[in-house]
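**Q** Below are the sequence and a predicted model for it; my questions follow.
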Amino acid sequence: MTHGVHSTLYAELWQHPDKFLRYLRMTINSFDELLLRIGDKIRRQDTHLRRSISPEERLIVTLKFLASGESFSSLHLQFHLGISTISGIVRTTCVALWECLLEDYLPEPSAQGWLDIADKFQDVTQFPNCVGAIDGKHIRIQKPAHTGLEFYNYKKFFSTILMAIADAQCPFIVVDIGTYGRTNDSRVFKTSAIGRRIYAGEMGLPGPRAFPGTYGPPMPFVFIRDDSFQMCANLLKPYSSRGLDHRQRIFTVCPVPEDTWSAHLEF
């Protein structure tokens, strides 16, 4: 291709890091690192009929799609590639990104890793023995073909659900992606790999320990979330919003004193 964005604009963007960042939402150094890591996975062989699309262009097309949310039709006009070709490029490149980056950026925490996360929660929020905050997010999508209303959610748009556990500084620790948008958060959590493992006690959490600075009894490490989920030994939720006394209200809206949390764990 000699007239698309890659051939006409990319060289200019490379000379202007600020423009490159605005266009792909990524620095040149980060782009080069990604290309180095996934280049072989997305490389295709040339044929005697035509040259294959380079790994560089495949990555640019995918990053532009992810950064801007533009349609394949719009990208088709920019890159002079077929719509079905762009669809295939985005899918295969996203799979390559996931496979290459998963172990580095979403590794399953070890027992020491959970302890480090809990220590950070204690430092940032003064919430003891907390190893993650759980919530779900509806990601807006176009209705997949032949799915009826499976992806149509209560907010009146089509979506797929991202369920995630985040640490005290907001990066994800664990994610579960792809549940139908019509499913409510509580059911999503119970049926997701995350929920099943938490309720079964299979998250690899360290054993109970006393709260920092106390000589009290050992307390379990917990994940926190809103009141829509069923509580268990390693899942803590706030009191419901009705009929709260002073201590319960404090527990629900802000970091809690150890004695308040201890009382709430006696379920």
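**A** Noted; the coordinates are in hand.
**Q** from here on, contacts and neighbour counts on C-alpha atoms
**A** OK.
**Q** Run through the neighbouring helices and strands of the longest strand seen in the chain.
**A** In the chain, with assignment by DSSP state E, the single longest strand is strand 130-140. With contacts defined as 3 or more C-alpha pairs under 8 Å, 6 or more residues apart in numbering; DSSP states H and E, strand 130-140 has these neighbours: helix 111-125, strand 159-166, strand 222-224.
**Q** could you give the angle of that strand to helix 111-125?
**A** 80 degrees (axes from the mean of the first three to the mean of the last three C-alpha atoms, to 10 degrees).
**Q** take the one below as the second:
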Amino acid sequence: MTVPFHMSRRSITRHIYQTCQVLWDVLQPLELKPPTKDQWFKIARRFGDLWDFPFAVGAIDGKHIALNAPPKSGSMYYCYKGFPSIVLMAVSDADSCFILVVCGQYGRLSDAGVYRTSQISKLLEEGKLNIPTSEFKVNSTERTIPFMIVGDETFPLKTYLLKPYAAKTLDQEKRIYIYRHSRARRLVECAFGILAKKA
């Protein structure tokens, strides 16, 4: 069933875009503002209590959201899965709740490509997200680890972004690390699953 808007499709598209932008500008600072330093510490504590990864302050990943490709857009929106999409990049906490969200990049881009050009990457690089600069002290050792976000192997390795080992032959200690890393990282995938169920 079509609803007559008494406007051209182009005008409707422009109005929808402007309305969504205003909704984001008004609601984002209220509902999805970046955590404070104390909140980051609480998130890290939850990662430690629930998932044995006490220096993690978030899990990052991207999700392709299917859409109808705009006319004359070529292959810009087509992802590697073969359908047109835009990418939702998000960071979640230990309870699979979104902390940071960026949406709207072309589906043809990989997670690493979206991350590199995203506001999340820019804020992390500039240290503007209030992530604690102090380090997590490992119990009964002299070892300290900086607080960081966990991602999969497509993300770059940074002082604030951790990815799993790439080697296929790993010793027992590294296997245990990869297991714990995977458990912590899957929380963002759970958050995407919860979002998909609500949509």
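**A** Happy to help now that I have it. Bear in mind the structure is a predicted one, so any value in this text is a computation, not a measurement.
**Q** returning to what we had before: in CSV: the helices and strands packed on strand 130-140 of the first structure, plus distance to residue 68 of the first structure and mean neighbour count.
**A** Output for those, formatted as CSV (distance: least, C-alpha to C-alpha, whole Å; neighbours: other C-alpha atoms under 10 Å):
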stretch, distance to residue 68 of the first structure, mean neighbour count
helix 111-125, 32, 17
strand 159-166, 18, 21
strand 222-224, 32, 21
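**Q** Would you point out which residue is most central in the second structure?
**A** Central residue of the second structure (C-alpha atoms, centre = their mean): residue 90, 2.1 Å from the mean position.
**Q** which residues sit against whichever helix in the first structure runs longest?
**A** Looking across the first structure with DSSP state H, the single longest helix is helix 83-105. With contact meaning C-alpha atoms under 8 Å, 6 or more residues apart in numbering, helix 83-105 of the first structure is reached by 34, 37-38, 41-42, 58-59, 61-62, 65, 72-73, 75-76.
**Q** Show me what counts as buried in it.
**A** Residues of helix 83-105 of the first structure classed as buried by neighbour count (16 or more other C-alpha atoms under 10 Å): 83, 86, 87, 89, 90, 92, 93, 94, 96, 97.
**Q** Please apply the same query to stretch 171-184 of the first structure.
**A** 172, 173, 174, 175, 176, 179, 180, 181, 182, 183.
**Q** and the contacts of helix 83-105 of the first structure, which are buried?
**A** In those, the ones that pass as buried (16+ other C-alpha under 10 Å) are 34, 38, 41, 42, 58, 59, 61, 62, 65, 72, 75, 76.
**Q** you'd agree the fifth one is in a strand?
**A** No: for residue 58 of the first structure, which was evaluated using DSSP: H, G, I helix; E, B strand; the rest coil, the result is helix, with no strand membership.
**Q** Counterpart of residue 112 of the first structure over in the second structure?
**A** Under the alignment (TM-score structural alignment), residue 112 of the first structure maps onto residue 38 of the second structure.
**Q** quick one: that match and residue 45 of the second structure, what's the gap?
**A** Using C-alpha to C-alpha, to the nearest Å, residue 38 of the second structure is found at 11 Å from residue 45 of the second structure.
**Q** Off-centre distance for stretch 108-120 of the second structure?
**A** 10 Å (C-alpha atoms, centre = their mean, to the nearest Å).
**Q** actually stretch 125-141 of the second structure, not the one I typed
**A** On C-alpha atoms, centre = their mean, the centre of stretch 125-141 of the second structure falls 19 Å from that of its chain.
**Q** That stretch: end-to-end distance?
**A** 30 Å.
**Q** cool, and stretch 75-84 of the first structure?
**A** 11 Å.
**Q** Tell me the one among the buried residues of stretch 171-184 of the first structure nearest to residue 203 of the first structure.
**A** Residue 203 of the first structure has its nearest neighbour among those in residue 174, at 10.4 Å by C-alpha to C-alpha.
**Q** The closest one against residue 106, yeah?
**A** Yes: Residue 174 of the first structure is within contact range of residue 106, at 6.6 Å (criterion: C-alpha atoms under 8 Å).
**Q** counterpart of residue 100 of the first structure in the second structure?
**A** Going residue by residue (TM-score structural alignment), residue 100 of the first structure aligns to residue 26.
**Q** Mind checking what secondary structure the nearest residue to residue 120 of the first structure once chain neighbours are set aside has?
**A** Leaving out its chain neighbours, the residue that sits closest to residue 120 of the first structure by C-alpha to C-alpha, 6 or more residues apart in numbering is residue 168, at 6.2 Å. When classified by three-state DSSP, residue 168 of the first structure comes out as coil.
**Q** Residue 168 of the first structure -> the second structure?
**A** Using TM-score structural alignment, residue 168 of the first structure sits opposite residue 94 in the second structure.
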